[in-house]
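>>> I'll drop the sequence and a predicted model, then ask my questions.
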Amino acid sequence: MVVDEKRPISMAEVVDLVGDSEKSESIKSFIKNFEVIPLERAMKIKEGLEALDLIRLKDYHIVKIIDFMPGDATELNKVVNDASFEQEEVDKILDVIKNN
């Protein structure tokens, strides 16, 4: 198998991509241990976060945000602890999560 592209994806996207093989059942079984939002909502949140066009908000941050769904600034800072956001940016990120 050759890896053509390496990019972070949310657990909602994984569930959609793995299909119905025997191997996929073990992946799906593992993911059931977590609360996974529906793919449609995950994609709306992803699009909303990308539309903010924040320089410090990277693809892997967006995936973490979708997987953990932080509800306040403290939770968001724990999820994206390697990035520092202004309060206005934090508010925008949380608004995208709440409104999608």
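Cool, got the structure.

>>> C-alpha from now on. contacts and neighbour counts both.
Will do.

>>> so where do the helices sit in the protein?
Remark: helices assigned in the chain by DSSP state H are 11-17, 22-31, 39-52, 59-68, 73-79, 87-99.

>>> Now tell me what touches the fifth one from outside.
Just to be clear, that refers to helix 73-79. For helix 73-79, the surrounding residues in contact (Cα atoms under 8 Å, 6 or more residues apart in numbering) are 61, 64-65, 68, 70, 84, 90-91, 94.

>>> one step back: rebuild the helices of the chain as CSV, extending it with distance to E5 and mean neighbour count.
Output for the helices of the chain, formatted as CSV (distance: least, Cα to Cα, whole Å; neighbours: other Cα atoms under 10 Å):
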stretch, distance to E5, mean neighbour count
helix 11-17, 15, 17
helix 22-31, 20, 12
helix 39-52, 19, 17
helix 59-68, 14, 20
helix 73-79, 25, 15
helix 87-99, 27, 15
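
>>> try this one side by side with the last:
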Amino acid sequence: MTEVKIIKQKPVALIEVKEHLDSLLKEKKELNFRENKVSAYLHGFELLNLKETNQLKQELNEIEISRLKETHIIKIIDLLPTDLESLKLILSGENLTLKQEDLNKIIETVKKYA
């Protein structure tokens, strides 16, 4: 069996995946089974547009919370938590502890877009 080697990992926002699938659909006229499943899943979400996603990502990076990595930022953008409880729930699966003031900064930034 062929061994798969991961060369690079990069977190990708759901809107980027959705737009990529939409462009594939225009090119190929038809998506395969897996692409159709992912597309159907993504169309069930209310997502920011690509411009808003990039602006929010930039604003979250500008907060300069050293422990907040790109993976965390993408999760926050995809789920858009508007209260502390939701944000804590999203980050609970990560090995990440943030100060209350940092959590509040994140929530205030996200609320501008939600």
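Yep, it's here. Because the structure is a prediction, the values reported are computed rather than measured.

>>> TM-score for the pair, please.
Here the TM-score for the pair of chains, by TM-score structural alignment, normalised by the length of the first structure, is 0.84; 100 aligned residues with a Cα RMSD of 2.1 Å.

>>> ok so, going back, adding distance to D4 of the first structure, write the helices of the first structure out as JSON lines.
Formatted as JSON lines, the helices of the first structure follow (distance: least, Cα to Cα, whole Å):
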{"stretch": "helix 11-17", "distance to D4 of the first structure": "16"}
{"stretch": "helix 22-31", "distance to D4 of the first structure": "20"}
{"stretch": "helix 39-52", "distance to D4 of the first structure": "22"}
{"stretch": "helix 59-68", "distance to D4 of the first structure": "18"}
{"stretch": "helix 73-79", "distance to D4 of the first structure": "28"}
{"stretch": "helix 87-99", "distance to D4 of the first structure": "31"}
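
>>> What is the equivalent residue in the second structure for D59 of the first structure?
The alignment partner of D59 of the first structure in the second structure, by TM-score structural alignment, is E70.

>>> show me what contacts its match?
Contacts of E70 of the second structure by Cα under 8 Å, 6+ apart are P11.

>>> Can you tell me how far it is from L25 of the second structure?
Distance, E70 of the second structure to L25 of the second structure, using Cα to Cα, to the nearest Å: 28 Å.

>>> The residue sitting nearest the centre point of the second structure: what's its closest spatial neighbour, skipping adjacent residues?
Nearest to the mean C-alpha position of the second structure, counting by Cα atoms, centre = their mean, stands I74 at 3.1 Å. Distance criterion Cα to Cα, 6 or more residues apart in numbering; nearest residue to I74 of the second structure, sequence neighbours excluded, is A13 at 5.6 Å.

>>> now for that neighbour: what does it line up with in the first structure?
Matched to the first structure by TM-score structural alignment, A13 of the second structure sits across from S10.

>>> how near is that match to K46 of the first structure?
According to Cα to Cα, S10 of the first structure stands 9 Å off from K46 of the first structure.

>>> Tell me the buried residues in stretch 29-38 of the first structure?
Neighbour-count burial for stretch 29-38 of the first structure, with 16 or more other Cα atoms under 10 Å as criterion, is recorded at 36-37.

>>> show me what contacts L98 of the second structure?
Counting by Cα under 8 Å, 6+ apart, L98 of the second structure touches R67.

>>> What residue in the first structure is paired with it?
Structural alignment (TM-score structural alignment) places L98 of the second structure against F85 in the first structure.
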